[in-house]
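K.L.:
Next come a sequence and a model predicted from it.
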Amino acid sequence: MGKSAHSKSAIVIGSGFAGLSGAICLAAEGYDVTIIEKNSQTGGRARMLEASGFRFDMGPSWYWMPEVIQQFFKRFGRSLDDYFHLQRLDPSYQVIFSGEDALSVPADYEALKKLFESIEPGSGTQLDAFLREARYKYESGMQHFAYKPGQSLTEFIDPKVFRSLFRMDMLTSFSKHVRKYFSHPRLLQILEFPVLFLGAEPAKIPALYSMMNYADMRLGTWYPQGGMHCLVTALTSLAQEMGVDLLLDTEVFKLNVQNKKVKHVHTTRGCFSADIIIAAADYHHVDRCLLSPQHSSYSDHYWETRKMAPSCLLYYVGVNKKLPRLQHHNLFFESDFSEHAACIYNTRSWPEDPLFYLCCPSKTDRTVAPPGMENLFFLIPTAPGLPDNATIRNHYFDMLIKRTADFCGEDLSSNIVFRQSYAHNNFVEDYHAFKGNAYGLANTLKQTAVLKPSIRSKRVNNLFFAGQLTVPGPGVPPAIISGQVTAGYIIKHYNKRVYESVI
């Protein structure tokens, strides 16, 4: 690993946003850090697929909460401008209600208020009130909660934190909260869509998550020129600038524990050791498969009773024509939201008539598709753990292409020059994702903060966790925060050996 005789060393398993973030933070504190990555690229779910002249972001495609990412780079004396150009999208996205009926959501707030007012008289003023509350939740959440390691309720024993809890609407449902301000079905769909991936129906998600609406409508939807993978490239470059070593195409298959510490990390390229291990790979896989049972923090029963956020069925598609009616982000909401949500969260079944999301980054970025062509990324949110085979994938692909063609007013089937699907089985194969999940644990009240899987192993003193299955939760900014939180906890507690007295 190339470490000096007197420095502290760390191994980070997995190079997603959490792994890269954690590695950078430890390296900045003088650790000799090595990232061990199973796949041939860094980025985890945010890898890039290059084929037939197209460049597809394989996972995240929404760039929200830009200040979190900016602040991370600033912490290390860098600017995002050192790595890529970020632009705000306008319109932020469009919502398709039928083949002829679509609504563009403007970036400008006054224009957004006028749009709301045109749909439901009085809703412009209501939007002001709704987003004032949402701003408070967002700012309080980011200041008092997002960066907490979730190790004890004592973290929240602070007058400011305690007061903010009363205004966070933790016990009111998101659905009920939104309906205090708005009643028109279209406005409700626009406001409820950001919580679709949080792990429960809006009626069962805390109203706290109206903070997502503030991130959407006030902080904006952005795009890094070159694609979301540019953020991965930037973090990877920063890690290497900080001296982090990268081992790609290297899978960890066992953690050997002796005297309550990981002694050896067994991989397909040999055996490694370090003072600290951060597991930023799938938490369940590390806890139940890489460790022996006596060293696991959680039982199989614990994992089986966790409520998971959705998985998804994805398609990466290249077409050899331009599609004028599409925007960068397109939400196809022609079908019933509640029926699809019930398939995800209640019946755990494939939806008959799904809502879907279509990203067309070639509207903004010339580099992601050959001239005169479009880069299409389709996503259907689904329940985790569903059967996954070619027949199912082909069925939904044909459905999505037809609905897209109906909206665009032109046939697409003869214009497809590249197509690749990605779903549950791929998430398991590539990331060892528990039940093929794409978005981690559901953000329910019973799986928040100290009730999430711990960033610190309960039985192995030098093993820590980061990523979407622990605090603060799923999403690109939360994953970056997760790596910071775990590294910060190690720096504060492990160096002083405080953690040994509380295990």
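P.N.:
Good, I have the coordinates.
K.L.:
Going by C-alpha atoms from here, please, whenever you check contacts or count neighbours.
P.N.:
Will do.
K.L.:
which one is Lys254 nearest to, not counting chain neighbours?
P.N.:
Nearest non-adjacent residue to Lys254, counting by Cα to Cα, 6 or more residues apart in numbering: Leu290, 4.5 Å away.
K.L.:
this is the comparison structure:
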Amino acid sequence: MKKVIIIGAGVAGLSAAIRLKTLGFDVEIYEKNEKVGGRMFSIEERGFKFDVGPTIVMMPDFYKEVFSFSGVNPDDYIKMVQVDPLNVIHFQDGTSVRVSSNLPKLMSELEQFGMKETDGYLAYLADVYERYAIVKETFLDKSYRKPREFFNPKTLHSVLKLRTLNSAYSSISKFVKDEKLRQILSFQTLYIGVSPFSGPSIYTIIPMIELLYGVWYIQGGMYQMAKAMERRFIEMGGKIRLNSPVDEILTLSGKVTGVLVNNKPIYSDIVLCNADFPWALNNLIKDDNIKGKYVPKKLDKMDYAASSFVIYLGLKKKYKTSVHAIRFAKNFKQNIDELDKDILPDDPSFYMYSPSQIDSSVAPDNKELIYVLVPVPNMKSGQFEWDFGMTESYKDKIIDLIEKIPGFEDIKANIEVLKIYTPKTYGYKFNLEHGATFGLKPTLLQSVYFRPQPKFKTIENLYFTGSSTHPGAGVPIVMAGAKLAVNEILKDHTTHE
């Protein structure tokens, strides 16, 4: 039985671990933090249970499949309910739009913008669904070892059909003319840390997936998914070593031999790294001569996604809101352009998540939990220290903006618990290069074949998975990436006994 060491118990690491264990490998995970989950983390204080990172469940079949693959019923591990509306959008003029995946409800909201705009909105869904089918069949289930696997007539024809040279916003603008509708259909690219004004148009599949497949909620909060995968892996005989940061990936003659933990070598046949790819290359592989093209100079030149400033609020009273809500800046484009220019937004758009609207287990009785995520620049430029003064000042600014949303005028007076994660926190807590919450930015030249692949080319038996590795960021996508990594391991290790 071949031994696999997995570095990091994030979503992709846990998912891959379950798959590998099912396939007969001996699997051991080393995790730096005190509990599993990676960015799918949790904070608990005074009865409030905060999801730290991802909060939106899309494509629920991806979540369930890892349990089914291992031979159990997913419903015995996670309980999901569909969320409606998907989100409520708050604009600066005081208007709001409730976006629903329920067609009659959606039509009622859309027709307020006129029949022509409604027709354009529906035409957009049909157009992007066709492109999604291409992505799923051609790119999401495939990794690339050799150039010819990407540079061939069939694949390049699929690339042309995707019309990737357009930005997400310009692609949407061909279908709808109303600025509010354009914003409603474009902000979702921020889920993976890329601007809708510069990011490839293929990322318009995100709002399409929300609308056609729905948004779901895992009872108890998103962290229950991490706990469920941990439970399943341990049931299968897997081992997880918490509070055990890996110091180095050990190699000999171009071949991985294991890892170094607390100055002690732990040997294995295979290493699968779920630590963020750029951070791992800079910190865990000590010899630059065996990194291939990913030497420090190359990694420094790569583009990194935006980061996040997150406020976790435990409130003394109930508030009438939705599970998911968006507050748009007065000038959305300026706000997003500022992120790309390393300017801290003065009037930012932000996302609000309140699972206590439908789940009484995440907050004490008659109290509310609200998570507020503000996209901010990563720390690559070196101009943002996120010290105490800067953090407090920006926190006060965001809370002042929340109080301007109807129904939240007294939120400041009702704060019982307040926690903050800044880009700096994401950097040291989860080993993210430059504190970039979503890893490498999914630009055209950092996507698909051009993104780091699951199999590392210059070190034998070393593999990668996670947000900065193909196919990219987002919980369902990194789970797809874990599957790709496992498939790559199988190509090289067909016999495990």
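P.N.:
Cool, got the structure. Since this is a predicted model, take the numbers as computed values, not measurements.
K.L.:
related to what we said a few turns ago, what's the residue nearest to Lys254 of structure 1 aligned with over in structure 2?
P.N.:
Alignment note: Leu290 of structure 1 maps to Leu284 in structure 2; criterion TM-score structural alignment.
K.L.:
just Phe333 of structure 1 next, same as before
P.N.:
Checking TM-score structural alignment: Phe333 of structure 1 goes with Phe328.
K.L.:
now do Ser299 of structure 1
P.N.:
So, by TM-score structural alignment, Ser299 of structure 1 is matched to Val295.
K.L.:
Contacts only, for that match.
P.N.:
281-282, 288 (Cα atoms under 8 Å, 6 or more residues apart in numbering).
K.L.:
Tell me which stretches of the stretch 251-400 of structure 2 form helices.
P.N.:
In the stretch 251-400 of structure 2, the segments counted as helices under DSSP state H, counting those that start in this stretch are 277-283, 296-301, 332-340, 388-402.
K.L.:
now the stretch 1-150 of structure 1
P.N.:
Under DSSP H, counting those that start in this stretch, the stretch 1-150 of structure 1 gives helices at 17-28, 66-75, 109-119, 123-140.
K.L.:
Just put those in a markdown table and tack on mean neighbour count and distance to Ala207 of structure 1.
P.N.:
Shown next, in a markdown table, are the helices of the stretch 1-150 of structure 1 (neighbours: other Cα atoms under 10 Å; distance: least, Cα to Cα, whole Å):
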| stretch | mean neighbour count | distance to Ala207 of structure 1 |
| --- | --- | --- |
| helix 17-28 | 28 | 26 |
| helix 66-75 | 15 | 22 |
| helix 109-119 | 16 | 21 |
| helix 123-140 | 18 | 9 |
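K.L.:
what's the burial count for Asn330 of structure 1?
P.N.:
22 (other Cα atoms under 10 Å).
K.L.:
hang on, the earlier thing: weed out the non-buried ones from the contacts of Val295 of structure 2.
P.N.:
Buried by 16 or more other Cα atoms under 10 Å: 281-282, out of the contacts of Val295 of structure 2.
K.L.:
if I line the two up, what does Pro220 of structure 1 land on in structure 2?
P.N.:
Quick fix: residue 220 of structure 1 reads Gly, not Pro. Checking TM-score structural alignment: Gly220 of structure 1 goes with Gly214.
K.L.:
do the same with Ile35 of structure 1
P.N.:
Under the alignment (TM-score structural alignment), Ile35 of structure 1 maps onto Ile29 of structure 2.
K.L.:
and if you look at Lys261 of structure 1?
P.N.:
Using TM-score structural alignment, Lys261 of structure 1 lines up with Lys255 in structure 2.
K.L.:
Now for the residue nearest to Val417 of structure 2 when sequence neighbours are not counted: which residues touch it?
P.N.:
Setting aside the residues directly before and after it, Val417 of structure 2 is nearest to Gly314 in space (Cα to Cα, 6+ apart), at 4.5 Å. By Cα under 8 Å, 6+ apart, the residues touching Gly314 of structure 2 are 48, 363, 367-370, 415-418.
K.L.:
Let's see that with 10 Å instead.
P.N.:
45-50, 363-364, 367-371, 414-419 (Cα atoms under 10 Å, 6 or more residues apart in numbering).
K.L.:
Counting neighbours, which of the residues you listed end up buried?
P.N.:
Those of the contacts of Gly314 of structure 2 that meet the buried threshold are 48-50, 363-364, 367-371, by 16+ other Cα under 10 Å.
K.L.:
For those, give me a markdown table that also has distance to Leu484 of structure 2.
P.N.:
As requested, these are exported to a markdown table (distance: Cα to Cα, whole Å):
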| residue | distance to Leu484 of structure 2 |
| --- | --- |
| Phe48 | 36 |
| Lys49 | 33 |
| Phe50 | 31 |
| Ala363 | 38 |
| Pro364 | 41 |
| Lys367 | 42 |
| Glu368 | 40 |
| Leu369 | 36 |
| Ile370 | 35 |
| Tyr371 | 32 |
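K.L.:
Taking those residues together, which two end up most distant?
P.N.:
Pro364 and Tyr371 (15.6 Å; Cα to Cα).
K.L.:
State the distance from the alignment partner in structure 2 of Ile277 of structure 1 to Arg145 of structure 2.
P.N.:
Taking TM-score structural alignment, Ile277 of structure 1 has Val271 as its aligned residue in structure 2. Distance, Val271 of structure 2 to Arg145 of structure 2, using Cα to Cα, to the nearest Å: 18 Å.
K.L.:
Between the two, which is the more surrounded one?
P.N.:
Val271 (27 against 15).
K.L.:
which residues sit in contact with that one?
P.N.:
Here Val271 of structure 2 is in contact with 3-7, 27-29, 249-250, 256-259, 460-464, 489 (Cα under 10 Å, 6+ apart).
K.L.:
Could you turn the buried ones of the residues you listed into a ChimeraX selection?
P.N.:
Buried members of these, defined by 16+ other Cα under 10 Å, are picked up in ChimeraX with:
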select :3,4,5,6,7,27,28,29,249,250,256,257,258,259,460,461,462,463,464,489
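K.L.:
Kindly state which residue of structure 1 is aligned to Tyr121 of structure 2.
P.N.:
Aligned partner of Tyr121 of structure 2 by TM-score structural alignment: Leu127.
K.L.:
quick one, what contacts its match?
P.N.:
Counted by Cα under 10 Å, 6+ apart, Leu127 of structure 1 has contacts 112-113, 116-117, 133, 181-182.
K.L.:
Among those residues, pick out the one closest to Met168 of structure 1, please.
P.N.:
So of those, ranked by how close each gets to Met168 of structure 1 (Cα to Cα), first place is Glu133, at 8.7 Å.
K.L.:
Look up how far Ser237 of structure 1 lies from that closest one.
P.N.:
Following Cα to Cα, the distance that separates Glu133 of structure 1 from Ser237 of structure 1 is 38 Å.
K.L.:
Appreciated, that's everything.
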